[in-house]
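>>> following is a predicted model, sequence given first.
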Amino acid sequence: MGRILSEPRDGSGEGGAWATGNQIERDLILTDADFLRIRELIYQRAGIVLAEHKREMVYSRLARRLRHHGLTRFTDYLTRLERQPDAREWEAFTNALTTNLTAFFRETHHFPLLAEHVRHAAGPVNIWCSAASTGEEPYSIAMTLLETLGGRAANARIIATDIDTDALAKAQAGIYPQEQVRKLDEARVKRFFQKGTGSHAGLARVRPEVMAMVEFLPLNLLAPSWPVKGPFDAIFCRNIMIYFDKQTQTAILKRFAPLMKRDGLLFAGHSENFSYISNAFKLRGQTVYTLADSGR
């Protein structure tokens, strides 16, 4: 998965901005102080380091929330948030500032490594996908287990978590555009997906036997406790740690270690390097890590 903070998909649409000559006019007021508060709040809530150049994205994404509440100033919106630390709006605030970029079998080299690892596992396989996004990653894991373990896959358990509750709702539905699914091997498409017809034409749904292997849960990696229980044969934490600072990365890796089986695998994203962050893990190769004391 992974979660990214991206530029707005449409610079003139969802942000309510429009061009007049060389100027960009906006109907909502976002001050420098507001932007600084937003950066501090998303860091406190989700550990995400929001770069200075993301100001346009922030305006675009949060403008919807201001309009939903009939507000015109970001200052008023942020004041409401801070006065209600347990309000559900915090969930909408966090969801708005996270965008999910993922695909089925993304970073393909990880899945043969996973297959080889679980093929020799003793007892039921237990895997945690810690940044599940809209579900493509945990479903890819489930498909890999079904292909590798056969009947043993029925006893496997995949926990899929994410901070973005909107993304999790899409993941639980298991419905995707057919053009996204067509990128897969034809045999996989036939085995693991149902083709939509009628009002569902152009869509594909993950088959029930695949969906049944995955349990989706909301989880903030900064939360003091996690609703997951190891030990895990593998933890997928791909393309999310790059948006945390080193202190947050170190703390998360420290919490991962006791949740893993002694020979468990930790999968990172292609641009992530944990070797210089934590002494709890050592690089096995191809952005895959094992516990430093695993003996491997």
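Thanks, I have the structure now.
>>> please count neighbours and contacts with C-alpha atoms only from this point.
Fine.
>>> if we go by neighbour counts, what in the longest strand seen in the chain is buried?
Secondary structure of the chain per DSSP state E: the longest strand is strand 260-268. Across strand 260-268, burial judged by 16 or more other Cα atoms under 10 Å covers 260, 261, 262, 263, 264, 265, 266, 267, 268.
>>> any chance of these in CSV, plus distance to residue 277?
Formatted as CSV, these follow (distance: Cα to Cα, whole Å):
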residue, distance to residue 277
260, 18
261, 21
262, 20
263, 20
264, 19
265, 17
266, 14
267, 15
268, 13
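>>> from those residues, pick the one nearest residue 70.
residue 268 (41.4 Å; Cα to Cα).
>>> now do the contacts for that closest one.
236, 237, 238, 239, 287, 288, 289 (Cα atoms under 8 Å, 6 or more residues apart in numbering).
>>> pull the number of nearby residues for the third one.
Just to be clear, that refers to residue 238. Around residue 238 there are 25 other residues, counting by other Cα atoms under 10 Å.
>>> any idea how far residue 244 is from it?
Remark: distance between residue 238 and residue 244 (Cα to Cα, to the nearest Å) = 12 Å.
>>> mind checking how far residue 143 is from residue 294?
Using Cα to Cα, residue 143 is found at 27 Å from residue 294.
>>> and these two? Which one has more around it.
residue 143 (22 against 13).
>>> for residue 181, give me its contacts.
Residue 181 touches 104, 189, 204, counting by Cα under 8 Å, 6+ apart.
>>> if we go to 7 Å?
residue 189 (Cα atoms under 7 Å, 6 or more residues apart in numbering).
>>> ok, residues contacting the helix or strand hosting residue 139?
Using DSSP states H and E, the element containing residue 139 is helix 136-149. Helix 136-149 is contacted from outside by 1, 102-105, 111, 115, 119, 129, 132, 153, 160, 210, 213-214, using Cα under 7 Å, 6+ apart.
>>> which two among the contacts of residue 268 are spaced furthest apart?
Among the contacts of residue 268, the pair separated by the greatest distance (Cα to Cα) is 239 and 289, at 14.6 Å.
>>> quick check: residue 204 is in a helix.
No. In this structure, residue 204 is strand, not part of a helix, as judged by DSSP: H, G, I helix; E, B strand; the rest coil.
>>> look up the closest residue to it, ignoring the ones flanking it.
In space, and not counting its chain neighbours, residue 204 is closest to residue 195: 4.7 Å by Cα to Cα, 6 or more residues apart in numbering.
>>> comparison target below:
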Amino acid sequence: MHQHEFDMTSADFDYIKQQLYLHAGIVLGEHKKEMVYSRLSRRIRQLKLANFKQYCDYLETHNKQELSAFVNALTTNLTSFFREHHHFEFLKKMAQTKWQYDKSMNRKIRIWSAGCSTGEEPYSIAMTLADSINLRHWDCKILATDLDSNVLNVAKKAQYERSKLESSQLPLGLKYFDSDTQSTNLTVKPSVRELVHIKRLNLLQSEWPMKGLFDVIFCRNVVIYFDLDTKNQLIRRYAQYLKPNGYLFMGHSETMSREISEFKGLGQTIYQKQG
């Protein structure tokens, strides 16, 4: 590595990789060295430490307190409203056709946004439902979870930059946002926000607290960080939390291993639970 403000040895990088895998299941390749350096440098400055060796020692001795900041710094949070638009088109079609006439649904829809980041995904799901069905006649709940407590705080505020939203050319325009005269932000309308329940969850923890089954699980651009065994284990676990014939949506760069028999592919990273 070229000259930097803080020294980071190969041993430091190996320790950081090991800790991130241990606590978040994320695999870091060598090409992520610069990213790790820039993100953790901020933390090293905040803690007034001299180098990465001191930070690794600090992480070792203050593991419980520091772990959250460590994971937050290294998890990527790139997201936007209605990203991978075909998933929302599919959701809209299901809500307007199949679900409308499916008596076994009992006019109840349950969707999980796993790895919800700053909230754009679960709010896009809620807006799609609001635009597809009469919410007064349905019981809709969207669970939004993430490991990173910082992004969950952003999601809870539900405020987003007007300029970003306007330049995104959202399919539903800005009809589900309220403008704030005091700032340049727009806030998601309460009728949409009340559908979304935001919780912190580590997908790799041994037990998930959810009791019921979901109609759809969005897990997009999450498993790309996991090794194959962890990824397959997680996908099989999702199958246990989906209703029969429920759907799993994955990210555009993610594929499902052929060993997984619980799902069949419907194209465009949409998978349906078998049976």
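Nice, I can see it. Remember, predicted model here, so these are calculated numbers, not experimental data.
>>> restricted to strands, list the contacts of residue 268 of the first structure.
236, 237, 288, 289.
>>> can you tell me what residue 128 of the first structure aligns to in the second structure?
Using TM-score structural alignment, the partner of residue 128 of the first structure in the second structure is residue 112.
>>> is that match in a helix, a strand, or coil?
Assignment for residue 112 of the second structure (three-state DSSP): strand.
>>> so what's it up against?
142, 143, 144, 214, 216, 217, 218.
>>> try 6 Å
Counting by Cα atoms under 6 Å, 6 or more residues apart in numbering, residue 112 of the second structure touches 142, 143, 217.
>>> sec struct for the aligned partner of the first one in the first structure, please.
If I follow you right, that is residue 142 of the second structure. Matched by TM-score structural alignment, residue 142 of the second structure corresponds to residue 158 in the first structure. The local conformation at residue 158 of the first structure, judged by three-state DSSP, is strand.
>>> quick one: residue 146 of the second structure from residue 77 of the second structure, how far?
Counting by Cα to Cα, the gap from residue 146 of the second structure to residue 77 of the second structure is 10 Å.
>>> make that residue 4 of the second structure, sorry
On the measure of Cα to Cα, residue 4 of the second structure and residue 77 of the second structure end up 25 Å apart.
>>> what about these two, which has more around it?
residue 77 (15 against 10).
>>> you'd agree that one is in a strand?
No. Counting by three-state DSSP, residue 77 of the second structure is located in no strand; its state is coil.
>>> now which residue in the first structure aligns to it?
So residue 77 of the second structure corresponds to residue 100, using TM-score structural alignment.
>>> its match touches residue 3, doesn't it?
Yes. Residue 100 of the first structure is in contact with residue 3 according to Cα atoms under 6 Å; the separation is 4.6 Å.
>>> list the buried residues for stretch 72-85 of the first structure?
Under 16+ other Cα under 10 Å, the buried positions of stretch 72-85 of the first structure are 73, 74, 75, 77, 78, 81.
>>> and stretch 123-134 of the second structure, by the same measure?
Buried, per 16+ other Cα under 10 Å, within stretch 123-134 of the second structure: 123, 124, 125, 126, 127, 128, 129, 130, 132, 133.
>>> check stretch 26-36 of the first structure too.
Quick answer for stretch 26-36 of the first structure (16+ other Cα under 10 Å): 28, 30, 34, 35.
>>> what would those look like in TSV with distance to residue 50 of the first structure and secondary structure?
Output for the buried residues of stretch 26-36 of the first structure, formatted as TSV (distance: Cα to Cα, whole Å; DSSP: H, G, I helix; E, B strand; the rest coil):
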residue	distance to residue 50 of the first structure	secondary structure
28	20	coil
30	16	coil
34	13	helix
35	10	helix
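>>> ok, so of the residues you listed, who is nearest residue 69 of the first structure?
Of those, the one sitting nearest to residue 69 of the first structure (Cα to Cα) turns out to be residue 28, at 12.6 Å.
>>> what does that closest one align to in the second structure?
So, by TM-score structural alignment, residue 28 of the first structure is matched to residue 6.
>>> tell me, what residue is most central in the second structure?
Centroid-nearest residue in the second structure, with Cα atoms, centre = their mean: residue 115, separated by 1.7 Å.
>>> residue contacts, that residue?
145, 146.
>>> for it, give its distance to residue 261 of the second structure.
24 Å.
>>> neighbours around residue 64 of the first structure, how many?
16.
>>> that one maps to what in the second structure?
Looks like residue 64 of the first structure aligns to residue 42 there (TM-score structural alignment).
>>> just residue 195 of the first structure next, same as before
Per TM-score structural alignment, residue 195 of the first structure is aligned with residue 179.
>>> what distance do you get for its match to residue 248 of the second structure?
Computed as Cα to Cα, the residue 179 of the second structure to residue 248 of the second structure distance reads 33 Å.
>>> got it, and residue 263 of the second structure?
Residue 263 of the second structure sits at a distance of 8 Å from residue 248 of the second structure (criterion: Cα to Cα).
>>> same question for residue 211 of the second structure.
Residue 211 of the second structure is 18 Å from residue 248 of the second structure, by Cα to Cα.
>>> residue 12 of the second structure too?
Look at residue 12 of the second structure and residue 248 of the second structure: by Cα to Cα, they are 37 Å apart.
>>> same question, residue 118 of the second structure
20 Å.
>>> likewise for residue 11 of the second structure?
Distance from residue 11 of the second structure to residue 248 of the second structure, by Cα to Cα: 39 Å.
>>> for the second structure, just list every one of the helices.
Using DSSP state H, the helices of the second structure run over residues 10-24, 33-46, 52-61, 63-74, 85-96, 98-101, 120-132, 149-157, 162-167, 190-193, 228-240.
>>> can you state the mean residue-to-residue distance of the second one versus the first structure?
Using mean Cα distance after the TM-score superposition for the first structure, helix 33-46 of the second structure ends up 1.1 Å from its aligned counterpart in the first structure, as a mean over the superposed pairs.
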